[in-house]
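[1] pasting a predicted model and its sequence here:
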Amino acid sequence: MPLGKKFLAELFGTFWLVLGGCGSAVLAANFPYDNPGVNPLGLGFLGVSLAFGLTLLTMVYAIGHISGCHINPAVSFGLWAGGRFKSRELIPYIAAQVIGAVIAGGVIKLVASGRPGFVIEGANALATNGYGANSPGGYSFVAALVIELVLSMFFLLVILGATDRLAPSGFAGVPIGLSLTLIHLISIPVTNTSVNPARSTGVAVWVGGDAMAQLWLFWLAPIVGALIAGWVYSNLLSEKEARA
């Protein structure tokens, strides 16, 4: 597949992930906005978790055959570390993912701004990620670092296992999408859940301030966790005869 088509697939896929996941958090999680605790229409943590999982699940089948559906720089690094991805495609993939995420963040901001009284303020404005005072539950830097690293590592282990040539074919999107849902159920209170540097960047650039100041953690931890998973899977878990 030409790299240009892969680039577009990753851009569109990451756009959809951020629009569906972060968009649900911004536009629907706390609806109605004046008294979210009374009306059951708001999605809440469970709904947002499902939204992220569903966006990934749908994109796996929409663009998986084109680009592999990474739509996450950590996934690209993890697959590279596991010997599943070419080094020369890393930068184009990451560029596409970040561009798609930033465009989606802009669309979310534009739509949200159409509601009278909407302002970008608070700890997790526009579904940004953070720790300390910017953590939904007030969790510390260390807690944020650990949860993002560990969950990113296991996310990649699921991806590497589900897409292994010895795994049942045609079903990879299901465990991958469900694993992202589970990850959000665990970690939304801690960091508002990243495990995806592009997702974090896509909304942080529209908020600025602490969201940008803390963004480095949401690049470092997911990528380190993914690199660990790639090494672990390729060296300790995979069937050696199955590897080229």
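    Structure received. Quick caveat, the model's predicted, so the values are computed rather than measured.
[2] when you work out contacts or count neighbours from here on, use the C-alpha atoms and nothing else.
    Will do.
[3] measure the residue positioned nearest the centre of the chain to residue 149 for me?
    Compute the mean C-alpha point of the chain, and by CA atoms, centre = their mean the closest residue is residue 196, 3.8 Å away. Per CA to CA, to the nearest Å, residue 196 is found 11 Å from residue 149.
[4] now list whatever residues contact both of those two.
    By CA atoms under 8 Å, 6 or more residues apart in numbering, residue 196 and residue 149 have these common neighbours: residue 222.
[5] ok, and here's another one to check against it:
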Amino acid sequence: MSQVTVAPAPAEAAPPARTESSLAARLGAEAFGTFGLVLAIVGVALYNRFSNGSYVFPVAIAGGLGVAALVAAVGHVSGGHFNPAVTFGLTIVGRAKWRDLVPYWLAQVVGGTAAAALLFATIPDTLVKALSEKSTRSLFSGTANGWANHSPLSGLSSGQAQFSLTAALLAEIAVTAVFVGVIIGVTDKRAKASKVAPIAIGFALFAAIIVAGPITNASVNPARSTASAIFSTGNIFTFDGVAGQLWLFWVAPLVGAGIAALFYLAFAAPRQSVDGKPVSPVTEGAEAAEEKLEEAAADLHAKADELRDRVADDEVSDLADAAEPTVDTTEAKGDAPEGTDKPQA
């Protein structure tokens, strides 16, 4: 008997294992990214403000383009935070580890401070004298974040108009919440715009700087604020001068990031089903339909296998019948039928 064999279906290839960069590599990427971002923002704020036009727009362009390029360059290594507020928000929603929070912050502050130190060293003494500034620190203070008499509006209006602490606090919380919210949303695995995430993040930072620039010089980033405050007039620890206002530019961005993260967890995060599989409230109906289609496909596969087995059995039976000789079952009787002659010996 011949045997009919059915070739097994090819096994699906296993997805490639995801590798995570070492902590040292991630911290190096964060320091580099924050260095480049602060270099772009503070560098433009330092020198472009002496031009005839407003310097808020050039700073916003530098910040938006800078963060987009840096996220595209090293975002795959560290996540491309370059901002303690971003790290805080992503940690709350589970995209980063709590044990990496403080190391990330330190790397970001170190990178930003290095960029500010480099810019501070480039300021020529002749420029300080030409502008009748008291010191290089006084000149660099124009890049720092502040409110009241340290806000950009106060300088433009010769002190006649100022933003209060409350206005500065609300502005920084709002723009940081939107900025971090965009990052959390565009980097969601369900987002179709994930491939253009660096561009979206760049546009979000551009808009944040445009809005908050005239109010506080637009922080949105505690590392950027710290970098400028260290080389400005005043004292960070005694809350003196523009450097003494740094505390607000840590509190407000972190609060804004926390609001964005909690909003995401409450309304946009994937829900967990009984079996632990994430379920999105937006795509829950689609996933249910997909499950039904998978069940129907499984039934079709089972019926196809059953039909294939039947066909195989029939083929085996036909081959067996064809291999056996034909036998005449009619036996010759001893007496010939009546009316016929018996054969003669």
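    Arrived safely, thanks for sending. What you see is a predicted model, and the numbers here were worked out from it, not measured in a lab.
[6] quantify their similarity with the TM-score.
    Once superposed, the chains reach a TM-score of 0.91 (TM-score structural alignment, normalised by the length of structure 1), with 232 aligned residues with a CA RMSD of 1.6 Å.
[7] hmm, back to that, the residue nearest to the centre of structure 1 reaches residue 216, doesn't it?
    No: counting by CA atoms under 8 Å, residue 196 of structure 1 sits too far from residue 216 to count as a contact (11.7 Å).
[8] okay, strands next: where are they in structure 2?
    Secondary structure of structure 2, counting by DSSP state E: strands at 271-272, 278-279.
[9] how about JSON lines for these, with mean neighbour count added?
    Shown next, in JSON lines, are those (neighbours: other CA atoms under 10 Å):
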{"stretch": "strand 271-272", "mean neighbour count": "14"}
{"stretch": "strand 278-279", "mean neighbour count": "14"}
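[10] for those strands, give me JSON lines that also has distance to residue 149 of structure 2.
    Formatted as JSON lines, the strands of structure 2 follow (distance: least, CA to CA, whole Å):
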{"stretch": "strand 271-272", "distance to residue 149 of structure 2": "47"}
{"stretch": "strand 278-279", "distance to residue 149 of structure 2": "50"}
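[11] quick one: stretch 216-228 of structure 1 aligns where in structure 2?
    Aligned using TM-score structural alignment, stretch 216-228 of structure 1 spans residues 247-259 in structure 2.
[12] returning to that earlier point: residue in structure 2 paired with the residue nearest to the centre of structure 1?
    Checking TM-score structural alignment: residue 196 of structure 1 goes with residue 221.
[13] nearest residue to that match other than its sequence neighbours?
    Residue nearest to residue 221 of structure 2 in three dimensions, not counting chain neighbours: residue 83, with 5.4 Å by CA to CA, 6 or more residues apart in numbering.
[14] do you know which of the strands of structure 2 lies nearest residue 78 of structure 2?
    Counting by CA to CA, residue 78 of structure 2 lies closest to strand 278-279 out of those; the figure is 24.5 Å.
[15] re the thing from before, structure 1: which residue goes with the residue nearest to residue 221 of structure 2?
    The equivalent of residue 83 of structure 2 in structure 1 is residue 72 (alignment by TM-score structural alignment).
[16] ok so, going back, among the strands of structure 2, which is nearest residue 45 of structure 2?
    strand 271-272 (43.6 Å).
[17] show me what that closest one packs onto, helices and strands only.
    strand 278-279 (3 or more CA pairs under 8 Å, 6 or more residues apart in numbering; DSSP states H and E).
[18] which other helices and strands does the strand it packs on contact?
    Going by 3+ CA pairs under 8 Å, 6+ apart, strand 278-279 of structure 2 lies up against strand 271-272.
[19] what do you get if the cut-off is 10 Å, keeping everything else the same?
    Packing partners of strand 278-279 of structure 2 (3 or more CA pairs under 10 Å, 6 or more residues apart in numbering; DSSP states H and E): strand 271-272, helix 284-323.
[20] I'd like these laid out as TSV, including distance to residue 44 of structure 2.
    Formatted as TSV, those follow (distance: least, CA to CA, whole Å):
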stretch	distance to residue 44 of structure 2
strand 271-272	44
helix 284-323	47
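[21] relative to residue 253 of structure 2, which of the ones you listed is closest?
    Residue 253 of structure 2 sits nearest to strand 271-272 of all those, at 27.3 Å, using CA to CA.
[22] count of residues packed around the aligned residue in structure 2 for residue 99 of structure 1?
    Residue 99 of structure 1 maps onto residue 110 in structure 2, with residues paired by TM-score structural alignment. Residues lying near residue 110 of structure 2 (other CA atoms under 10 Å) number 20.
[23] quick check: closest non-adjacent residue to residue 110 of structure 2.
    residue 31 (6.5 Å).
[24] alignment lookup: the one you found to structure 1.
    Match for residue 31 of structure 2 (TM-score structural alignment): residue 11.
[25] contacting residues for that match?
    By CA atoms under 10 Å, 6 or more residues apart in numbering, the residues touching residue 11 of structure 1 are 5, 69, 71, 93-104.
[26] equivalent analysis for residue 291 of structure 2, please.
    By CA under 10 Å, 6+ apart, the residues touching residue 291 of structure 2 are 285, 297.
[27] aligned to it, what sits in structure 1?
    For residue 291 of structure 2, no residue is aligned by TM-score structural alignment.
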